[in-house]
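In: Dropping a prediction and its sequence here:
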Amino acid sequence: MNYPAFPLYPGKYALPAVPDPSEHAAYVRLREPAATLADLDGVVLTYQQHVMHYACSRYWNRQLEGWVRGELRVLEYRSRILGICGGFGLGAPVAALVLEQLGALGATRVITVGTAASLQRELRAGEIVVCDRALRDEGVSHHYLGPAPYAMPSSDLTDHLARILRARTTEVRRGTGWSTDAPYRETAAEVAHYGAADVLTADMEAAAVFAVAEHRNIDAAAVFAVADSLVDRRARQNSPVTRNALHVALEAALVALGDTARASQRPGDEALR
């Protein structure tokens, strides 16, 4: 029996789309004519609401209501102006949609901060993992990139994020993640297979974020706090170590985005800020 390829329409990743994210930016600017994120040093995407609350409790911030799906705020961190976006839900499709909207409004650097499940017995809750490539076992990335097993982040931003984290904590790993749309269909066979291939974590969004970012020329990176295990099954709990790891990851992401923006700034740009 012949089964259809995915996506169903062959080669669609190379074809222009009918809707364009610039339409979203134009819609926002009907209400906010000056709406732009081009002056931000970067944006953190987060999937846990307490990470947003943590950032807002520590740094000056204001909300940009209605600019993107979810809650978008600008905050001041060490003299840099950054964005943080959350409250939009979980999974590759919504992460891709939000990244498209951010990019259409001018964002050029993004780091996702979220949780993941461990695929390695020694990788415990509260440890931090920087994802340097993501297995494309979700659907979104295949609509943006040609056939390949992995989606890749920005190497420079990922390297810098890893350096910052390693200077702050010893509980940091770096490696491959497995992105899947079906968290309740992660099978023992897959866990054993990917674990034996040294894949560190399972998540839902990284491959899609990397694919959209590559397609739209956005620098993207991803960092996870381990929340549970798929190897010797330990269900997710409201663990203080995971919560603290997310806060450490957030702080490192803010530093990395600010440093990257500073390094890319042209002479004289600082006077414009």
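Out: Everything's here; your move. Given the structure is predicted, the values throughout are model-derived calculations rather than measurements. Numbers count the residues shown, from 1 in each chain.

In: drop to CA atoms for contacts and neighbour counts, all remaining ones
Out: Fine.

In: Of all residues in the chain, which one is nearest the centre?
Out: Residue closest to the average C-alpha location in the chain (CA atoms, centre = their mean): T112, at 2.6 Å.

In: three-state assignment of it?
Out: T112 falls in the strand class when you classify it by DSSP: H, G, I helix; E, B strand; the rest coil.

In: May I ask you to confirm that it is in contact with A222?
Out: Yes. T112 is in contact with A222 according to CA atoms under 8 Å; the separation is 4.7 Å.

In: try it against this one:
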Amino acid sequence: MKLTEFDSNKKAVINAEDVVNKIEGCPETIVTCFSKKIINKAVEIYKPEVIGFVHNANGDIPFYKLNINGKRIGLIMSMVGAPAVVSQYEDLFVMGVKNILVFGTCGVLDKSIEDCSIIIPNKAVRDEGTSFHYAKSSDEIYVNSKALEKMIEYFNKRQIKYVSGKVWTTDGSYRETAKKVKKRKEENCICVDMECSAIAALAQFRNKDIGQFFYAADNLDSERWEPRSLISDVEDDMKTKILNIALELAEKLYL
């Protein structure tokens, strides 16, 4: 099976440093999410400086520098899907980034988890392909290995409600069948996403600090799929609050 052919050699035939240049004055810490709407809101609020772009065939993604309490924090929109986001983060590391805090939506496998509530993953089921190029073959991988305790401490101190548990990371967003959902619930997964396990493997392989958390969206723990805020603007104010939480958390973790 090809997914068992992990090679620990840090050098590949093509590497990010072969196509990407370092950015002078690049913030070492960045906050990122997958929602263009949230990134646009951050740009509207903080009026950041554009310091570069991540280039790809779908278009150029602006890389911003914010000044938060006199400290430099980077901001960029993450690409959706494990292969895309891992390649993007590889580029960012070459540009000068050392620490990443990423947040995004997830589907819940436990209907008691409320819409837009915070989820901190501590483990991920590796049901995607990218992570197997960055870590030996296994069913699961630890998430937030460097940041977990400090993240939990922050949310407790700020009295922000959260749950922590295992996430199911999958490449097949339209292949989350009832049978698979049932099996993942039996494996104690509380949510599902498309990038977490691959990002965790990247962090481990490159020895980088990448903190990850989710805000809950659609519910798969019901007879029929419940989209909740995934496809609506009903919780936009809450999502702006989550953006500000992420910026504050990044400052506490890394600056």
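Out: Sure thing, it's come through. Here the structure is a predicted model, which means the values were calculated and not measured.

In: Can you give me the TM-score here?
Out: Superposed pair, TM-score by TM-score structural alignment, normalised by the length of structure 2: 0.87. Supporting alignment: 247 aligned residues with a CA RMSD of 2.2 Å.

In: ok, now how distant is R72 of structure 2 from L255 of structure 2?
Out: Distance, R72 of structure 2 to L255 of structure 2, using CA to CA, to the nearest Å: 9 Å.

In: likewise A82 of structure 2?
Out: 27 Å.

In: So for these two, which sits in the more crowded spot?
Out: Using other CA atoms under 10 Å, the more surrounded residue of A82 of structure 2 and L255 is A82, with 23 against 12.

In: What is the equivalent residue in structure 1 for the more buried one?
Out: Matched by TM-score structural alignment, A82 of structure 2 corresponds to A92 in structure 1.

In: contacting residues for that match?
Out: A92 of structure 1 makes contact with 138-140, 181, 204-209, according to CA atoms under 8 Å, 6 or more residues apart in numbering.

In: could you dump these to TSV with distance to A162 of structure 1 and secondary structure?
Out: Converted to TSV, the contacts of A92 of structure 1 look like this (distance: CA to CA, whole Å; DSSP: H, G, I helix; E, B strand; the rest coil):
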residue	distance to A162 of structure 1	secondary structure
E138	25	coil
G139	28	coil
V140	26	helix
D181	26	coil
M204	21	coil
E205	19	coil
A206	16	helix
A207	18	helix
A208	21	helix
V209	18	helix
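
In: neighbouring contacts of stretch 215-230 of structure 2?
Out: Contacts for stretch 215-230 of structure 2 (CA under 8 Å, 6+ apart): 103-111, 113-119, 181, 235, 242.

In: now the strands: where do they sit in the stretch 101-250 of structure 2?
Out: Under the criterion DSSP state E, counting those that start in this stretch, the stretch 101-250 of structure 2 contains strands at 118-127, 140-142, 162-170, 189-193, 209-219.

In: most tightly surrounded among those?
Out: Stretch with highest mean neighbour count among the strands of the stretch 101-250 of structure 2: strand 189-193 (a mean of 26; mean count of other CA atoms under 10 Å).

In: Relative to structure 1, which residues correspond to that strand?
Out: Counting by TM-score structural alignment, strand 189-193 of structure 2 pairs with residues 199-203 of structure 1.

In: So what touches that stretch?
Out: Contacts of stretch 199-203 of structure 1 (CA under 8 Å, 6+ apart): 115-120, 123, 129, 175-180, 226.

In: Pick the one among the residues you listed closest to G146 of structure 1.
Out: Closest to G146 of structure 1 out of these is S179 (16.7 Å), distances taken as CA to CA.

In: Quick check: that closest one touching E205?
Out: Yes. At 6.1 Å, S179 of structure 1 counts as touching E205 under the criterion of CA under 8 Å.

In: if I look at the match of A82 of structure 2, how far off is A107 of structure 1?
Out: From A92 of structure 1 to A107 of structure 1 the distance is 19 Å (CA to CA).

In: Same check on R236 of structure 1?
Out: For R236 of structure 1, the distance to A107 of structure 1 - CA to CA - is 32 Å.

In: of those two, who's got more company?
Out: Each of R236 of structure 1 and A107 had its neighbours counted (other CA under 10 Å), and the higher figure belongs to A107 (22 against 15).

In: counterpart of that one in structure 2?
Out: With TM-score structural alignment defining the correspondence, A107 of structure 1 maps onto V97 in structure 2.
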